[in-house]
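Q: How does the following fold in three dimensions:
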Amino acid sequence: MIEIGFGPQVCGELAGGTTREWLVTDGLGGYAMGTVSGLRTRRYHGLLVVAGETPASRRVGLVSLDPAVTLPSGARVRLGAHEWSSGVVDPRGFELLERFELVDGLPRWRWRIGDVVIERELAMTHGRPGVAVVHRLVTGGPVRLELSAACTWRDAHGERRADGPAPRMEPADGGAVVEGSVRLAGPDWTPEGQWWLGVHHREEAARGLHPEEDLWYAGRFAGALDRPGDTVSVLAWAGDLADEPPPATEVVAAARRRHRAVVAAAKPADPVEATLALAADAFVVRTSAGPDVVAGYPWFGAWSRDTMTSYEGLFLCTGRADEGRALLRSYAATLSEGMLANTADTGRVEYNTVDATLWFLHAVSRHVTLTGDTDLGDELLPALHAVVEAHLAGTRYGIAVDPADGLLTQGGIPGTALTWMDARVYGVPVTPRTGKPVEVNALWVNGLAGLAELTELAGRDAAELWRLHARAREAFGKRFPSPAGWLHDVVDAPAPAYPLGGAAYHDDDLLRPNQLLAWSLPYAPLEPDPAVLRRVAAGLFTPLGPRSLSPDSPDFAGRHRGGPAERDTAYHQGTVWPWLIGPFVDAYRKSGLPTDDLLVGLEGHLGDYGLGSVSETADGAPPHAATGCPFQAWSVAELLRVRRPR
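A: The predicted structure is shown next:
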């Protein structure tokens, strides 16, 4: 894997040490997450964040373990870090960090106090919610180490305050149980039980959200580090509280072995691919229904559009075809009226996308093509045919094939945004894209051809599917090219206002990246034109991928910043989306244009924000600072996929 590590000039300075985040996951949707400096900047940061019935229903348990070292001189040095509502940062243990690095994907900190050097390593138990934190004396000593456990038990999206009930604590062997949900165990436990008031999260403040909470100081562990190699470790876990995990050092060693095996199974060609293969592993989780995909950490759960867009990169490029097969079967069971369930993150299963189902057709086609698993194609064929039939007949939200041209139309229902550009502000879609969006119809043309091939592989007649494909492909070639020199983003869109006797519909020729799918998909409706692609690149391409809107547009938003309404307004109005690097590179390759230098920026980004991973978004204006989730599934998946063309 690529080397990711930082010295004191990054670790010891807040601007650098707090903007780079690490992530370790448990394979269930839970995680440990924080910053290089150790300062918690998000409400989502913690050492044990536990997934619930769905990956999105997470709860924060163990927030931090603050080290304090008593030196032979008797001096006590605190190595933790907290920011308070007063604006004070205290303690400032990051100022003593001489090194932070990821070793086999696991974070390691190294503090130096004179000739005393202490390392911390952290790992999660895979397949169960638990974390192990190991502290080791490297040089110097003897010293005594105390670890103060700050806890809570709350929804990951909220806060807990001291004006409510204190967390319930019960004694347990080697530690305590908090709220009957999280058990802490380690050496020489001393219960405390008091509130730490006014902990501040600077990233939540920057995102226009409530930035403060109160933490419960549950107690402290302690142990002697007499000679180099001695350790003091703490375990925290949820679930079956009576079933204690293995010793902390064994948890770390097992996590390291597993990470190496994950990378080896992906057969990476170079360190970048190895890093991306391990990053992909964080998003593949096991739920009661089988394998699933977390769209992004720390706040997303499972979204079918993201899952299916990510499918090839996460599963087929990493040696996980068996898990992928089970996932595709599971998702097929959610089909209703020809539509794939979108998400249950909101607390109910929703069917509200026009494209997730088309990405599902693509994912099944790619699975069978790349693995030769025709048995799965045969098994899912009736469900896939039912998808096409439902779209021909018309389904929810006005999604239907237009009998006039064979293209897919959608929308027209107030308050709905059915494409991936689905942001809404105060219930109003920012980019509703009602009509016939370009990428939706590229996916429709692609899906019909992919299904026709699967049908023929099963020994059945696919003539009607090929006829539908040919008709839609011909109509696409006539309708979407724009006089502007690229493709329309939407055709047959309702005109927002038109004079008496004017047209009720118009074709939207805003320069957006959605048109890339018209050239990039395996059964794309158009052959790429190098001159057109160069025009698209000139308006949209950045080092972290394509913008969602050209800066020439009057609605362009160069910064994806501010409160929820400001961020959602900018979300698809110029913000960069790294996942679009996939269709961009595919289209360039198919056109014969050079692609060698297109990934340099994103590969460098692996050490910039979400360490070893790729962010959800970035500012549309230079220097294209990363925004959104630091760890995003389809961003990782698409970068990995286009580095491994098949």
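Q: CA only for contacts and neighbour counts going forward, please
A: Fine.
Q: what about Thr371, neighbour count?
A: For Thr371, the neighbour count with other Cα atoms under 10 Å is 11.
Q: likewise Arg479?
A: Neighbours of Arg479 under the rule other Cα under 10 Å: 18.
Q: For the comparison step, fold the sequence that follows:
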Amino acid sequence: MLNLEESLPREILRTNKSGAYHCTTIVDCNTRKYHGLLVIPVPELDEENHVLLSSLDETVIQHGAEFNLGLHKYQGNNFSPKGHKYIREFDCEKVPVTTYRVGGVLLTKEKVFVHHENRILIRYTLVEAHSATKLRLRPFLAFRSVRQYTHENNEVNKEYQVVENGIKTCMYPGYPELFMQVNKKNEFHFEPDWYRGIEYPKEQERGYDFNEDLYVPGFFEVDIKKGESVVFSAGISDVSTNKLKQIFQHEVNDRTPRDSFYHCLKNSAHQFHNKQGDCHYILAGYPWFKCRARDLFVSLPGLTLAIDEPEEFEDVMETAQKTLRCYMNNIPVDCKIYELDDPDVLLWAVWALQQYAKETTREKCRIKYGDLLLEIIDFIRKGKHNNLFLHENGLLYTHGANKPVTWMNSTIDGHPVIPRTGYVVEVNALWYNALRFVADMLREDENPSLADTLDALAQKTAVSFVETFRNEYGYLLDFVDGNMMDWSVRPNMIFTVAFDYSPLDKIQKKQVLDIVTKELLTPKGLRSLSPKSVGYNPNYVGIQRERDSAYHQGTAWPWLMGFYMEAYLKIYKISGISFVERQLIGFEDEMTNHCIGSLPELFDGNPPFKGRGAVSFAMNVAEMLRILKLLSKYNF
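A: Below you'll find the predicted structure:
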């Protein structure tokens, strides 16, 4: 905690499951423009999140001496007021708890984000003190989008109104009022000022602007006695302050301890849920991702079924099903699921429902989602998708030269870095898997005629798949467009081995698995490109353009590891368990790094395999949970 090189890269994330979050480093020094104590969506303004309360500096006062526990980075690599030097312990097993020692004072600080409410609560407890003690709380306000910065200006509204044991204020029109209250009588001292030149090193590292000014309206002062707890609340509505202790304790009791790899992932899984009115989404990651269709369907089984929450799966699918039907029937969509028209999205939706059938029963899946599955297959077979064409050979063709069409979607100057176009390997693996799955369900539903039709199409697809993608070296081409073939060794072929229905025979599957193991496997996921392939670029660093060029050119992705381990177990069965368990150790080690208790978006493809990108990524967490569930079945 005292060594900022060790503590600043470690972050904590807490969400309210409705789009708002709190994110910062474990020493409460913000290092990203996305960091803040209270970051919430403001739909009246735009679709971005907005930082209202950036941070809160605490000062312990005894005998007139002041000890400021805050920490900010300023120009010239200066940190002030260096409150981290008073930290004695940090624990986040249940909620983040920081213990400070200042002379004879021992103070703990605990934080919770109230579920489904835009409110953060901070509880201060004076564990030890030998004389009268005051606590001063100084809020740093931003009132800006996570994509922008605030700077000293004359437009800021400095007015505030007194509310029960606190104040409310709003810096700019269009924003909700921010209520800051304490659970006991206190004094608010109005001393408006700007703190200038606060820097965010993570943004500097990523090649963006990295400094801003934050507005401080004043500070609260409250007496605190030995053994007493004081609760501070920041939210967009007032709260009865005599209930703050009770609310805080209720939220603590509702938390699952992060006392194991599984519980860390389970807690992280819950953070991606985003309930807005009647709609239930899965966010692709924090702190900047929205709900993306592909990510939703890939991560949904792991985030719900793998932790025995099928009702959550059904709730999300209710929103997703409505959205898919609107898309297929060309009806305007009012739900905020993005990138629905990517050609593989419908096929990933079928895969997600296939996992539901395996975790519940096929009959239940057929009753709830049978019609949707038929509609998806029919939509594709009849060529209604504007960029997915079923050819005579049974394969699906898509145009991807000018616009990314798969998860490998990075662009530079509007053009795909990897223009995967034509017959794409995982799109057709998904298609074959979908045809066989739906055909089997139809046969159980006593509809043999349509089942036979789909099986015949699947058979044609299987023959063409092997002829088109399999090469003489035993691995699969990444995409094929006429005479143009991509011989790069990429991880997308692993899906063909992992899916329940595959056009490959057992020997062919093992050959694919072997080359993926040999060239793409790392302790942190599968590389997106083999080091032996042209263009290998394993380090996701530098300015935006440099990072975009490396995004899928050798970086390692944990979510792919889920399908790799599933494929490994399919080939080696019980004898593969110990190998898979060893692979999981590399991810368990990450629970105390990066975002504590979660997995970052990607890792560098070369040692030391440093975590990069978004601090918490839904597909990565989901696939680890899905593999843990799969392992438990093998070990049963």
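Q: where does the TM-score land?
A: Aligned and superposed, the two chains score 0.91 in TM-score terms (TM-score structural alignment, normalised by the length of the second structure); 610 aligned residues with a Cα RMSD of 2.4 Å.
Q: Trace Gly604 of the first structure over to the second structure, please.
A: In the second structure, the residue equivalent to Gly604 of the first structure is Asp589, according to TM-score structural alignment.
Q: Regarding that match, what is its secondary structure?
A: Recorded secondary structure, Asp589 of the second structure: helix (DSSP: H, G, I helix; E, B strand; the rest coil).
Q: how near is it to Ser260 of the second structure?
A: When distances are taken as Cα to Cα, to the nearest Å, Asp589 of the second structure and Ser260 of the second structure turn out to be 11 Å apart.
Q: same deal with Leu71 of the second structure?
A: Counting by Cα to Cα - Leu71 of the second structure and Ser260 of the second structure are separated by 30 Å.
Q: Please enumerate the helices of the stretch 501-646 of the first structure.
A: Under the criterion DSSP state H, counting those that start in this stretch, helices of the stretch 501-646 of the first structure are mapped to 517-520, 530-540, 564-570, 581-591, 600-605, 633-643.
Q: With respect to Ala332 of the first structure, which of those lies nearest?
A: Shortest distance between Ala332 of the first structure and those, using Cα to Cα, is found for helix 633-643: 20.0 Å.
Q: Have a look at how far, on average, the closest one is from the second structure.
A: Following superposition, helix 633-643 of the first structure is found to deviate from the second structure by 0.6 Å on average (mean Cα distance after the TM-score superposition for the first structure).
Q: Could you name the helices and strands sitting against that helix?
A: With contacts taken as 3 or more Cα pairs under 8 Å, 6 or more residues apart in numbering; DSSP states H and E, helix 633-643 of the first structure sits against helix 271-281, helix 304-311, helix 581-591.
Q: Helix 633-643 and the shortest one, what's the angle between them?
A: So the one you mean is helix 304-311 of the first structure. Note on geometry: by axes from the mean of the first three to the mean of the last three Cα atoms, to 10 degrees, helix 304-311 of the first structure and helix 633-643 are set 20 degrees apart in direction.
Q: And the first one, by the same measure?
A: What separates the directions of helix 271-281 of the first structure and helix 633-643 is an angle of 150 degrees, with the same axes, to 10 degrees.
Q: okay, and helix 271-281 of the first structure goes to which residues in the second structure?
A: For helix 271-281 of the first structure, the aligned range in the second structure is residues 260-270, judged by TM-score structural alignment.
Q: out of the helices of the stretch 501-646 of the first structure, which comes closest to Leu370 of the first structure?
A: Among the helices of the stretch 501-646 of the first structure, helix 633-643 comes nearest to Leu370 of the first structure, with 12.6 Å by Cα to Cα.
Q: How is the equivalent of Leu327 of the first structure over in the second structure assigned, secondary-structure-wise?
A: Matched across to the second structure, Leu327 of the first structure falls on Val316, judged by TM-score structural alignment. Reducing the assignment to helix, strand or coil with three-state DSSP, the entry for Val316 of the second structure is helix.
Q: now do Glu47 of the second structure
A: On the basis of three-state DSSP, Glu47 of the second structure is classed as coil.
Q: pretty sure it contacts Ser145?
A: No: counting by Cα atoms under 8 Å, Ser145 is not a contact partner of Glu47 of the second structure; they are 9.6 Å apart.
Q: higher neighbour count, those two?
A: The residue with the greater number of neighbours, taking Glu47 of the second structure and Ser145 and applying other Cα under 10 Å, is Ser145; the counts read 22 against 12.
Q: For that one, which residues are in contact?
A: Ser145 of the second structure makes contact with Glu48, Asn49, His50, Val51 under the criterion Cα atoms under 8 Å, 6 or more residues apart in numbering.
Q: and those, which are buried?
A: When these are checked for burial by 16 or more other Cα atoms under 10 Å, the buried set is Glu48, Asn49, His50, Val51.
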